[in-house]
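Participant: No sequence on hand, only this structure:
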């Protein structure tokens, strides 16, 4: 094993500079290309389906469209082709290194394209199977990190996680996927270096793995431990360097904004960096196993054939072409990143006096959610609003409850529409939170409005469960009976509910709750503001909403770095489990100094 790792390190070190330059340029360019391709595909499909925006409410309909399926399959093919060129280039580089030859970045790109093209010609459609089987194991670091930066993919992953229960089934499926992928990674050198057809290459790769499975498995375990430690150390050092630079170049509250902005860029870069480290080390290890335990055919290096057969290439020179190609990549990507960074100006002013604070679920941090006790805490915390959840009992009584079932909060495994309020009123909604709240009851909406009148404004979320189509009129009637129209807003994930509110009483402000958003929100006319999951809020969304005369409320924001980012992009209200923390972050804006370790906490999100 020791000799294998030594050979692997030699294969990497021989052409280290070319590897770094190639991976930096190629991965960054590929990532940006895929992001723009996904954006263009989603926007085109939205327009074709006459959707102005994409939210959780229309997501499944959008995704099930034949056009969306075709476009997403096209994106998948693009990703696999880019991955094919990359692994072809890296394997070619390791072959040159193993045989003691230098190779330049231009050589790697040309060989990668040439070997990929030859493989596609030899394998026809089966290339897809070979690459898609090997990809998960070789790119899991990149996928885990970067999927969060492509909103449609991130939301899809979250929905899959919610749907598949229990979660161990999902983890088991992921484990099986990685295991199957691991079995086929040795097909790559056979297919790409020996130009075998994909099916034969996969069979030869499995035979090689079968002979050396103990060394291979043990080696990959050690390799991944080393890679994870290396990536973590580099990440912390880069964040520390950025934080130190921010302290030297910025002052006052702009230091925190600068750290938050650039730490997010570093987080994005971490996925690219981690993916590059994993792919380089993994393919180097695969190639060394392949080269040590397999007799390779004595074929001429593809690069040497190109140099000999193309006079222009020989005259221009490999070094010059490599230098020009590197310069073009660096200038192009550098200019793009500068443009993006300029769009995130840390000098964006936060309208602190105008931004409101809403306690999530009535103030669930210090007391049982959606109870009179939690609302009392919210009043004491200085929040501007309390967000409460309203559902309907069997006979139509309006009560405060977040889940459809009473199991989590009251210990009864029944749905709210299956029980009358006389039964619900007797339940204990406090003991599950803390014994001192034993006997806390589930209140009605009418009781809550009477308790809060003159003391606290309310964000009343109407839950849609398929059993409460007439709930909106009842909520509006209770609000009007208590004279609470000017002291509440009504929100819902169901857009039809908001339209009903506006029809029943146009003076009550409404908010559309969006677990994700993509596209233009200009046609959402029944909402006076947008209540959006904070991870999907950026300056562009806030600008569009404000241009329409609508507010943006961010939920559920509990980490101080995210609070500060929401302040910087200009949201109008922060919905949080911890109103005191939000006030604390807002009040710290007047301070002039923040220490290094405090800033590092912002950078590392701890």
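Facilitator: Arrived safely, thanks for sending. This structure is a prediction, so every number in the text was calculated from the model and none was measured.

Participant: all contacts plus neighbour counts: C-alpha atoms, from now on.
Facilitator: Fine.

Participant: can you give me the helices for the stretch 51-200 of the chain?
Facilitator: Using DSSP state H, counting those that start in this stretch, the helices of the stretch 51-200 of the chain run over 59-64, 66-98, 105-123, 127-146, 151-163, 167-183, 187-193, 198-211.

Participant: what does the shortest one rub up against?
Facilitator: When contacts are taken as Cα atoms under 8 Å, 6 or more residues apart in numbering, the neighbours of helix 59-64 outside the stretch itself are 45-46, 49, 54, 68-69.

Participant: Farthest-apart pair in those, please.
Facilitator: For the contacts of helix 59-64, with distances taken as Cα to Cα, the pair at the greatest spread is 54 and 69 (15.5 Å).

Participant: give the contact list for residue 255.
Facilitator: So residue 255 contacts 246-247, 594 (Cα under 8 Å, 6+ apart).

Participant: Tell me which helix or strand it sits in.
Facilitator: Under the criterion of DSSP states H and E, residue 255 resides in helix 254-292.

Participant: Just give me how far that helix sits from the chain centre.
Facilitator: Chain-centre distance of helix 254-292: 16 Å, with Cα atoms, centre = their mean, to the nearest Å.

Participant: Show me which positions of it end up buried.
Facilitator: 254-263, 266-290 (16 or more other Cα atoms under 10 Å).

Participant: Among the contacts of residue 255, name the ones in helices.
Facilitator: Judged by DSSP state H, these include 246-247 as members of helices.

Participant: Just give me the closest of the contacts of residue 255 to residue 211.
Facilitator: residue 246 (53.4 Å).

Participant: returning to that earlier point: mark which of the contacts of helix 59-64 are buried, thanks.
Facilitator: 45-46, 54, 68.

Participant: Tell me the one among the residues you listed nearest to residue 498.
Facilitator: Nearest to residue 498 among the buried ones among the contacts of helix 59-64 is residue 54, at 17.4 Å by Cα to Cα.

Participant: this is the comparison structure:
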């Protein structure tokens, strides 16, 4: 028995082969226009919604608060609809190229773009409806997920569940997987019902609401086939991207080996690798967007409906850009190769300029030397001193009786203690808990230290980075920390940071001369414009652009939590001011090794770090 999808697949391949040049040129032209005109509009609109909420920049907890607010909800619908509309307009232009193709004529790129522009308003209306329906479909699953989380994962601090993985955590994971799979099934069903919506809107002049309704009716009885096509399209493009990345990596390895230790050759080779990678990545994106348009039109045309009127368009000759793609002469190939060589050399030279030759990165021991001793204990602080760290980072909270203690989580459950919240216990009650045996028997005498005890140990031995924890139960934490620091004469040997912007602002107002920073893992907007002396960011945020922007504004960048030696070297090469790590001795060793490296060796190490995994997959998850 013949596979019914085989003729359809051959038809889609035929459509793609007939239209690939015009599709490619049209997609490139649309992406350029979108980058120049449409994307800035979306960004400005989002910033407007953020400004209405009273914030300039959203970081970490602010993002969740914004999303749950009425303004944030409206922003999600409006900005989401416009953003998806941009993608839909791109598909509209590409679909027009395929749909209006005849044996002798085809649309020009200009005609396809004008066709899409003429349908901008109905497309925006359509995507707005899609966003709203998607949100409504997701709400029940989010509610159930919230109930699961609240029922199973809120009794103790979340870090206990992430680290110890008790049965409740595994049950929550299993239920989460079921909820996620159920939502995916529902979403694929919804998506399959929308597959004909855009062609109906574009080619049959129906309204957005009619297009959604009619598409659902036409998809009835075909949903499994449609879902199979969508999954097949995604899998094929993903596979092609993986193969392309592997080929680029192989070529890069050969080029680097061939370049040897000659700096000029290494620069050209590395620049060429990055250029080739960018071209391949862009080509993969082009392939996925153009093949989706072909699939969209191909599936629509198989309906073979006779009772509808389609849109009309005036044909012209193929665009000159399309003809250029089909006529790659020897002269053009030579010219393109020379241009690529110059660009590769320029990229390589830029890389060389970005490599740090005078490196003064400092090392911070995360919760003390927490890879060698239990976190936030006097033993881990002593370990940080012994391992040569410049700073020991600690977390502070207030107890019920107003004592500032050094604890990261909201309770001691992860450390083998009770689930009592820190703010509900007295300092004396916390002192009775063994917080070291969970790590190793020799640390059984370790107890929850006070900030005063840590500063006494640190004075004259190591500087301290004090993180102000925020669980919504602070009383006078900022004032108490300032008083304790000054009582120990450590004003010049401490810095302060917090996830909560209000705590950063309050500490800065209390002690304007102190160095106070914002800690964050995610942000929306230009983080460097916030009033903070430094930014302690997740290493995924610490790219060259962010670091350079912060430095241009006289603000430092700390990267956390970096435990992999190659990534440590990469962060140092990018110019971070401070590495926050569980392994300060390893970080010190990396710094010493980089001092002995040549410029070529540093360049290759930094390039390798950009391609590596940021965190060792065998390590426990780290939360700041």
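Facilitator: Everything's here; your move. Since the model is a prediction, treat every value here as computed from it, not as a measurement.

Participant: rewinding a little: now the helices of the stretch 51-200 of structure 1 as CSV including distance to residue 453 of structure 1?
Facilitator: Listed next are the helices of the stretch 51-200 of structure 1 as CSV, based on distance: least, Cα to Cα, whole Å:
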stretch, distance to residue 453 of structure 1
helix 59-64, 38
helix 66-98, 49
helix 105-123, 69
helix 127-146, 46
helix 151-163, 37
helix 167-183, 43
helix 187-193, 69
helix 198-211, 71
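
Participant: any idea which of the ones you listed is most buried?
Facilitator: Greatest average neighbour count among those goes to helix 187-193 (a mean of 25), per mean count of other Cα atoms under 10 Å.

Participant: and that helix, how far from structure 2 on average?
Facilitator: Following superposition, helix 187-193 of structure 1 is found to deviate from structure 2 by 2.7 Å on average (mean Cα distance after the TM-score superposition for structure 1).

Participant: according to the alignment, that helix goes to what range in structure 2?
Facilitator: On the basis of TM-score structural alignment, helix 187-193 of structure 1 is assigned to residues 197-203 in structure 2.

Participant: who touches the matching stretch?
Facilitator: Residues contacting stretch 197-203 of structure 2 (Cα under 8 Å, 6+ apart): 88, 92, 95, 119, 122-123, 206-208, 211-212, 214-215, 296-297, 300, 309-311.

Participant: Would it be right to say that residue 309 of structure 2 lies in a strand?
Facilitator: No. Using DSSP: H, G, I helix; E, B strand; the rest coil, the secondary structure at residue 309 of structure 2 is coil, not a strand.

Participant: Quick one: the strands in structure 2, in order.
Facilitator: Assigned by DSSP state E, the strands in structure 2 fall at 58-59, 362-366, 391-398, 404-406, 463-468, 494-498, 516-520, 523-524, 534-538, 556-560, 578-581.

Participant: Next one: residue 474 of structure 1 from residue 450 of structure 1, what distance?
Facilitator: The gap separating residue 474 of structure 1 from residue 450 of structure 1 is 16 Å, by Cα to Cα, to the nearest Å.

Participant: Please read the previous query as pertaining to residue 72 of structure 1.
Facilitator: Residue 72 of structure 1 is 52 Å from residue 450 of structure 1, by Cα to Cα.

Participant: same check, this time on residue 337 of structure 1
Facilitator: Applying Cα to Cα to residue 337 of structure 1 and residue 450 of structure 1 gives a distance of 54 Å.

Participant: Among the helices of the stretch 51-200 of structure 1, which comes closest to residue 13 of structure 1?
Facilitator: Among the helices of the stretch 51-200 of structure 1, the nearest to residue 13 of structure 1 by Cα to Cα is helix 66-98 (8.2 Å).

Participant: And the closest one, what does it pack against?
Facilitator: When contacts are defined as 3 or more Cα pairs under 8 Å, 6 or more residues apart in numbering; DSSP states H and E, helix 66-98 of structure 1 packs onto helix 2-14, helix 16-48, helix 105-123, helix 127-146, helix 187-193, helix 254-292.

Participant: quick check, distance from the fourth one to the centre of its chain.
Facilitator: Translated: helix 127-146 of structure 1. The answer for helix 127-146 of structure 1 is 17 Å, by Cα atoms, centre = their mean.

Participant: Which strands or helices does that helix pack on?
Facilitator: helix 66-98, helix 167-183, helix 198-211, helix 254-292.

Participant: could you dump the ones you listed to JSON lines with distance to residue 460 of structure 1?
Facilitator: Shown next, in JSON lines, are those (distance: least, Cα to Cα, whole Å):
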{"stretch": "helix 66-98", "distance to residue 460 of structure 1": "35"}
{"stretch": "helix 167-183", "distance to residue 460 of structure 1": "31"}
{"stretch": "helix 198-211", "distance to residue 460 of structure 1": "58"}
{"stretch": "helix 254-292", "distance to residue 460 of structure 1": "32"}
